[in-house]
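>>> Sharing a model prediction with you, sequence too.
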Amino acid sequence: MPRHGFIHDKLDIKFLVLYIMARVASPIDFHALTDLTMCDDGVDYFEFAEAVSELVETGHLTLEDGLYAITEKGRTNGAACESSLPYTVKRKCGASLAKVNGILRRNAQVRAQVEDRPEGGCSVRMELDDNKGNLFTLELFCGSRDQAQRLAKGFRAEPERVYNDVITALLEGEKNGKFPGKEK
């Protein structure tokens, strides 16, 4: 069956994978890499899977904890070959990469970890960063792991809301004279 896209063989797929990996904001899993690479109708899934495996074997990509990252060798060789990729393929990749990178950057700025405490229970540590560093850190004791995981999940879903609610509560308390030491 003839292919109708611009990518026609495994070498083209390797160039495309290196092009993508050089532009992602952080390591990605196989599913995300697949979604980004299937931007052209000429990409065959099985050749793609082989190409990724070969790029790891040759040291162009690394695979750690299920996440792929580009190596310096991959970055150098990819840059030398990216001019062979058609403009339309690069443009489609750029649009998809913008969405993925936005999600990756946001995920890097929002963290929540659950840890068991030696004396019992758990603690959940929730952190929110902006482009300049840490903006907000909150650590809470929880009676159970389930409760801690629910808090972590809620924080990951709406970290800005949690941040704003805490700031609002603190400022309203100050405004209403509820804090000791505030003169009325």
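Good, I have the coordinates.
>>> all contacts plus neighbour counts: C-alpha atoms, from now on.
OK.
>>> any idea how far the longest helix along the chain is from the chain center?
Looking only at the chain and at elements set by DSSP state H, the helix with the highest residue count is helix 87-109. Taking C-alpha atoms, centre = their mean, to the nearest Å, the mean C-alpha location of helix 87-109 is offset from the chain mean by 10 Å.
>>> Give the next helix or strand downstream of that helix.
Toward the C-terminus, helix 87-109 is succeeded by strand 110-116 as the next helix or strand (DSSP states H and E).
>>> Enumerate the positions of that following strand that are buried.
Judged by neighbour count using 16 or more other C-alpha atoms under 10 Å, the buried positions of strand 110-116 are 110-112, 114.
>>> Show residues contacting it.
122-129, 145, 148-149, 152-153, 155-156, 159 (C-alpha atoms under 8 Å, 6 or more residues apart in numbering).
>>> Need the residues that contact the helix or strand that it is followed by.
Downstream of strand 110-116, the next assigned helix or strand under DSSP H and E is strand 122-130. Under the criterion C-alpha under 8 Å, 6+ apart, residues 109-117, 134-145, 148-149, 151-152, 155, 159 lie in contact with strand 122-130.
>>> alright, now check it against this:
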Amino acid sequence: MTARGFIQDKLEIKFLILYLAARVIEPVPFDTLLDLTLCDDAVDYFDFSECLADLVKTEHLTLDEESGLYAITEKGRRNSEICETSLPYSVRLRCDKNLNACNRALRRKNQVKSSTEPRPNGTFTVSLSLDDDMGSVMDLKLMVPREDMGKILAARFRQAPEKLYSEIIDLLLNTPTPEDEEES
């Protein structure tokens, strides 16, 4: 290990991984944990991989084989709390900044969902949903004739779901009804 950063040995890399795993809001894949851990220049891919495997072997972390997601265990959480002050303050600050961005992206991924499913008649159903911290904001299902159209709709929805929600509300509130036209 080259000591270009603040992390000096593999034990500190393990502390760093536990620190991150204890603060991420849900289990994450290898790549996400790697990106978060590479916040210090002294950490490299091979040391990270070895330390991560050790933490799984010692039951500080779990690896769900099916999903490939890593999660912290109670043992890992306890040891993280004990050892977190061993990490340099500047590294913890950088981690916290990266964790905020990661957790925001994870929350967003959980709040905005879209999928395209085939129907028996050869058409497709596009399901779009938007949630917030309180629950469902919008659930919308649309029929489209082709799968590629469904995937385009799903992708565009994921880019700006609030805009679509706002436009639907605006359209429903501002479109004259037959009763409105009779009053005129």
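Arrived safely. Predicted model, so just to flag it, every value in this text is computed and none were measured.
>>> residue range for stretch 145-157 of the first structure in the second structure?
The counterpart of stretch 145-157 of the first structure in the second structure, using TM-score structural alignment, spans residues 147-159.
>>> what comes up buried for stretch 163-176 of the first structure?
Under the neighbour-count criterion of 16+ other C-alpha under 10 Å, stretch 163-176 of the first structure has Tyr163 buried.
>>> for stretch 69-87 of the first structure, same thing?
Of the residues in stretch 69-87 of the first structure, those buried by neighbour count under the rule 16+ other C-alpha under 10 Å are 69-71, 74-75, 78, 82, 85.
>>> so who does Phe179 of the first structure touch?
Gly173.
>>> And what about it, helix, strand or coil?
Secondary structure of Phe179 of the first structure, reduced to three states by DSSP: H, G, I helix; E, B strand; the rest coil: coil.
>>> I'd like to know which elements the one helix or strand Glu50 of the second structure maps to is packed against.
When secondary structure is defined using DSSP H and E, the element that contains Glu50 of the second structure is helix 45-57. Contact analysis of helix 45-57 of the second structure by 3 or more C-alpha pairs under 8 Å, 6 or more residues apart in numbering; DSSP states H and E lists helix 10-23, helix 30-37, strand 61-64 as its packing neighbours.
>>> Now tabulate those in JSON lines and tack on mean neighbour count.
Supplementary listing: those in JSON lines, determined by neighbours: other C-alpha atoms under 10 Å:
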{"stretch": "helix 10-23", "mean neighbour count": "22"}
{"stretch": "helix 30-37", "mean neighbour count": "16"}
{"stretch": "strand 61-64", "mean neighbour count": "20"}
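>>> I'd like these as JSON lines, with distance to Asp44 of the second structure appended.
Formatted as JSON lines, these follow (distance: least, C-alpha to C-alpha, whole Å):
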{"stretch": "helix 10-23", "distance to Asp44 of the second structure": "10"}
{"stretch": "helix 30-37", "distance to Asp44 of the second structure": "9"}
{"stretch": "strand 61-64", "distance to Asp44 of the second structure": "20"}
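>>> closest one to Lys97 of the second structure among those?
For Lys97 of the second structure, the closest of those is helix 30-37, at 9.9 Å, according to C-alpha to C-alpha.
>>> gap between the corresponding residue of the second structure for Lys99 of the first structure and Ser115 of the second structure?
Residue pairing (TM-score structural alignment): Lys99 of the first structure is matched to Ala101 of the second structure. Counting by C-alpha to C-alpha, to the nearest Å, the gap from Ala101 of the second structure to Ser115 of the second structure is 25 Å.
>>> swap in Leu63 of the second structure?
Counting by C-alpha to C-alpha, the separation of Leu63 of the second structure from Ser115 of the second structure is 27 Å.
>>> How much space separates the aligned residue in the second structure for Val114 of the first structure from Lys109 of the second structure?
The pairwise alignment with the second structure assigns Val114 of the first structure to Thr116, based on TM-score structural alignment. If you measure Thr116 of the second structure against Lys109 of the second structure using C-alpha to C-alpha, the figure is 16 Å.
>>> what does stretch 15-32 of the second structure contact?
Surrounding stretch 15-32 of the second structure, the residues in contact under the criterion C-alpha under 8 Å, 6+ apart are 33, 36-37, 52, 60, 68-72, 76-77, 79-81, 83-84, 86-87, 95, 99, 102-103, 106.
>>> now with 6 Å?
By C-alpha atoms under 6 Å, 6 or more residues apart in numbering, the residues outside stretch 15-32 of the second structure that reach it are 68-72, 77, 80.
>>> In the first structure, which residue range corresponds to it?
Correspondence between stretch 15-32 of the second structure and the first structure is established over residues 15-32, with TM-score structural alignment as the criterion.
>>> just to revisit the earlier point, quick check: the match of stretch 145-157 of the first structure compared with the first structure, mean distance?
Superposing on the first structure places stretch 147-159 of the second structure at an average distance of 1.0 Å from its equivalents, by mean C-alpha distance after the TM-score superposition for the first structure.
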